[in-house]
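S.K.: what follows is a predicted structure for the sequence shown.
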Amino acid sequence: MSFDARVMLSRRLRFLPHRAFAIMHHALFQGEISTLRKPRTYAQLLAKKNLGEQSELVHITADKYRVREHVADRIGAEHLIPLVQVVERVEDLDLEAPQQPYVVKGTHGCDMTILVPHPAAADHAKIRSAVARWLGTDFFRHGWRERPYEGLTPRAVVEEMIGDGTGAPNDYKFFVFHGEPAMVVVDQNRFVAHTSTMLHPDWVPFRIAGRFAQAEALPEKPACYDRMLEIARTFGKDFTFARIDLYDVDGHVYFGEITHNPGGGLVRLRPRAFDRALGNLWRHGTPIPEKFIDRASATR
């Protein structure tokens, strides 16, 4: 069954009770049946975590608007992408004001992003239509039942577009377990020819695969990489697991988001043994075995 077919089938199963939906959703995308009562792998642990009640801090940090105050308190407002506007009603959205490239985002879920590199040529009606749809969507109920988004106020924000103003900059996603980064995923050309390169924190590739192709060449390590690791630890220490997304623009670190259920359970890591290795890291703190780390490639 194709990925798109699994997505369509999972959407049709959203009438099921929460646990039943989680089990079926996991089976569709991970290719295994699990009750999720005794999770062992990373994917199982993520699904089990998503079934439970979430702390107030999880809800705050999952909200792409409310998290801004948390970020400013923890690492300083200079790491926030400049905010142009926040609205709860599409009627209040002022698309005439931004003169520079900007980004429109929904704050209460994922896959709600519009890049506007040329404001003068922007299709305002199309943007407003998308934002109206976002604001009318309960992402918990109509998405993948992701508990961190449950009860969030639907909002949209307009932010300045960081980087060169023509597209999304590289996105550095830190998978943090018990406060320590264990994997860095570098997303490049996200809205054009998306690649997703999975690296050990030592900046060497893992011998694994996910949903998207990896870049042909090893991405260049950001000049501010050590600061990125420090920030990932600062936010990650509050949770058993979280993904901390950051950007590097001319040596300055910008905060992206904190994600508590990466990929919504849709991404299957291969080989399966690596999924188990991440599970052992999560449960016991066991280091990822060297057999999954391609250190030789870093010297080629």
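M.R.: Received it, and whenever you're ready, just let me know what you need. Treat the numbers as computed from the prediction; the structure is a model and nothing was measured.
S.K.: contacts, neighbours, all on C-alpha from now
M.R.: Will do.
S.K.: for residue 56, grab the count of nearby residues.
M.R.: For residue 56, the count of nearby residues is 10 (other C-alpha atoms under 10 Å).
S.K.: can you give me the distance of it to residue 28?
M.R.: To residue 28, residue 56 is 30 Å away according to C-alpha to C-alpha, to the nearest Å.
S.K.: residue boundaries of the helices in the stretch 201-300 of the chain?
M.R.: In the stretch 201-300 of the chain, the helices defined using DSSP state H, counting those that start in this stretch lie at 225-236, 272-284.
S.K.: is it true that residue 165 lies in a helix?
M.R.: No - Residue 165 is assigned coil when assessed by DSSP: H, G, I helix; E, B strand; the rest coil, not a helix.
S.K.: how many residues are close by it?
M.R.: 17.
S.K.: rewinding a little: can you lay out the helices of the stretch 201-300 of the chain as CSV showing mean neighbour count?
M.R.: Output for the helices of the stretch 201-300 of the chain, formatted as CSV (neighbours: other C-alpha atoms under 10 Å):
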stretch, mean neighbour count
helix 225-236, 18
helix 272-284, 18
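S.K.: just send these back as a markdown table, with distance to residue 250 too.
M.R.: Listed next are those as a markdown table, based on distance: least, C-alpha to C-alpha, whole Å:
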| stretch | distance to residue 250 |
| --- | --- |
| helix 225-236 | 12 |
| helix 272-284 | 32 |
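S.K.: of those helices, which approaches residue 208 most closely?
M.R.: Taking C-alpha to C-alpha, helix 272-284 is the member of those nearest to residue 208, at 7.4 Å.
S.K.: roughly how far is that closest one from the heart of the chain?
M.R.: Relative to the chain's own centre, helix 272-284 is displaced by 20 Å; criterion: C-alpha atoms, centre = their mean, to the nearest Å.
S.K.: re the thing from before, the helices of the stretch 201-300 of the chain: which one's closest to residue 127?
M.R.: Proximity to residue 127 (C-alpha to C-alpha) singles out helix 225-236 among the helices of the stretch 201-300 of the chain, at 32.2 Å.
S.K.: where exactly do the strands run in the stretch 51-200 of the chain?
M.R.: 83-87, 102-106, 113-116, 156-160, 171-177, 180-188, 195-200 (DSSP state E, counting those that start in this stretch).
S.K.: okay, one more to line up with it:
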Amino acid sequence: HGCGEVLVIKDKRKEDLTAVKNKMNGFLQSPFGILTGEPHYLEIKPRVFAEEMLPNDSKFSTSLVDYKFYCFYGKPECVLVCYDRKGLNAQKVIYDMAWQKREDYTHAHNQTYPEIPKPYNWDKMLKACSILGLSFPFVRIDFYETQKRCYFGEMTFTPASGRSTAESKDYLKYLGSKININQIKEQTNRQSS
């Protein structure tokens, strides 16, 4: 229920748990789907969950690296790699499925980007995308990798609330052209029959 509403707690004995609960209650009260123009979130019951903090073992990033696959009917088109994350801000670069850095796909393509090694679990990530994304015209499927293990992050249907600035305008148009509206209509008609 939210985006970026994360509290990192390394030792709960040193935390003011009342303040933590108050902050979480504040997160739960915000009408997230309204604030972001994503009404599909309004039907999801707000919840708080805790998860184990994954260690960052990357040699090129100050934070855990996020691999965000843009998938069309289970076929990944590209991967947005987010690194050096500080809160909601991160450095971002796009790779194609041959693991070629595509600075021309990236909004700030005059910027220089580090050479990022292909993830150890690349094939596992691609296979998971093909299974998880198969039913959807478009979905972004996110993974993390640490200590040679792959972790699922999330699936999102409206990345950046539809206001992404990571990709170039031309590349966003190209990605939009990958969605076959007629195929969606046919699938919807079959499901309602």
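M.R.: Okay, I see it. Keep in mind it's a predicted model, so treat the numbers as computed, not measured.
S.K.: related to what we said a few turns ago, save the strands of the stretch 51-200 of structure 1 as JSON lines, and put in distance to residue 126 of structure 1 and mean neighbour count too.
M.R.: Formatted as JSON lines, the strands of the stretch 51-200 of structure 1 follow (distance: least, C-alpha to C-alpha, whole Å; neighbours: other C-alpha atoms under 10 Å):
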{"stretch": "strand 83-87", "distance to residue 126 of structure 1": "17", "mean neighbour count": "17"}
{"stretch": "strand 102-106", "distance to residue 126 of structure 1": "12", "mean neighbour count": "23"}
{"stretch": "strand 113-116", "distance to residue 126 of structure 1": "10", "mean neighbour count": "19"}
{"stretch": "strand 156-160", "distance to residue 126 of structure 1": "15", "mean neighbour count": "22"}
{"stretch": "strand 171-177", "distance to residue 126 of structure 1": "26", "mean neighbour count": "24"}
{"stretch": "strand 180-188", "distance to residue 126 of structure 1": "26", "mean neighbour count": "22"}
{"stretch": "strand 195-200", "distance to residue 126 of structure 1": "27", "mean neighbour count": "22"}
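S.K.: save those strands as CSV, and put in distance to residue 4 of structure 1 too.
M.R.: Below are the strands of the stretch 51-200 of structure 1 laid out as CSV (distance: least, C-alpha to C-alpha, whole Å):
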stretch, distance to residue 4 of structure 1
strand 83-87, 32
strand 102-106, 23
strand 113-116, 20
strand 156-160, 27
strand 171-177, 24
strand 180-188, 21
strand 195-200, 18
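S.K.: what about residue 121 of structure 1, neighbour count?
M.R.: Neighbour tally, residue 121 of structure 1, other C-alpha under 10 Å: 8.
S.K.: my read: residue 264 of structure 1 touches residue 146, true?
M.R.: Yes - counting by C-alpha atoms under 8 Å, residue 264 of structure 1 does reach residue 146; the two are 7.0 Å apart.
S.K.: so the two - more neighbours on which side?
M.R.: More neighbours surround residue 146 than the other of residue 264 of structure 1 and residue 146, with 23 against 18 (other C-alpha under 10 Å).
S.K.: now the equivalent of residue 2 of structure 2 over in structure 1: how far from residue 59 of structure 1?
M.R.: Residue correspondence to structure 1 (TM-score structural alignment): residue 2 of structure 2 is matched to residue 109. Look at residue 109 of structure 1 and residue 59 of structure 1: by C-alpha to C-alpha, they are 11 Å apart.
S.K.: where do the contact lists of these two overlap?
M.R.: residue 149 (C-alpha atoms under 8 Å, 6 or more residues apart in numbering).
S.K.: what about the strands of the stretch 51-200 of structure 1, which gets the closest to residue 51 of structure 1?
M.R.: Proximity to residue 51 of structure 1, assessed across these by C-alpha to C-alpha, is greatest for strand 171-177 (18.5 Å).
S.K.: let me know the angle separating the closest one from helix 272-284.
M.R.: Strand 171-177 of structure 1 runs at 60 degrees relative to helix 272-284, counting by axes from the mean of the first three to the mean of the last three C-alpha atoms, to 10 degrees.
S.K.: packing partners for strand 171-177 of structure 1?
M.R.: Under the contact criterion of 3 or more C-alpha pairs under 8 Å, 6 or more residues apart in numbering; DSSP states H and E, strand 171-177 of structure 1 touches strand 180-188, helix 225-236, strand 241-249.
S.K.: please repeat the previous calculation with a cut-off of 6 Å.
M.R.: On a contact count with 3 or more C-alpha pairs under 6 Å, 6 or more residues apart in numbering; DSSP states H and E, strand 171-177 of structure 1 meets strand 180-188, strand 241-249.
S.K.: centre of the chain to the last one, how far?
M.R.: Read it as strand 241-249 of structure 1. Chain-centre distance of strand 241-249 of structure 1: 8 Å, with C-alpha atoms, centre = their mean.
S.K.: that one: which residues count as buried?
M.R.: Along strand 241-249 of structure 1, these residues count as buried under the neighbour rule (16 or more other C-alpha atoms under 10 Å): 241-248.
S.K.: would you turn those into TSV with distance to residue 279 of structure 1?
M.R.: TSV is the format used below for these (distance: C-alpha to C-alpha, whole Å):
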residue	distance to residue 279 of structure 1
241	11
242	14
243	15
244	18
245	21
246	24
247	27
248	29
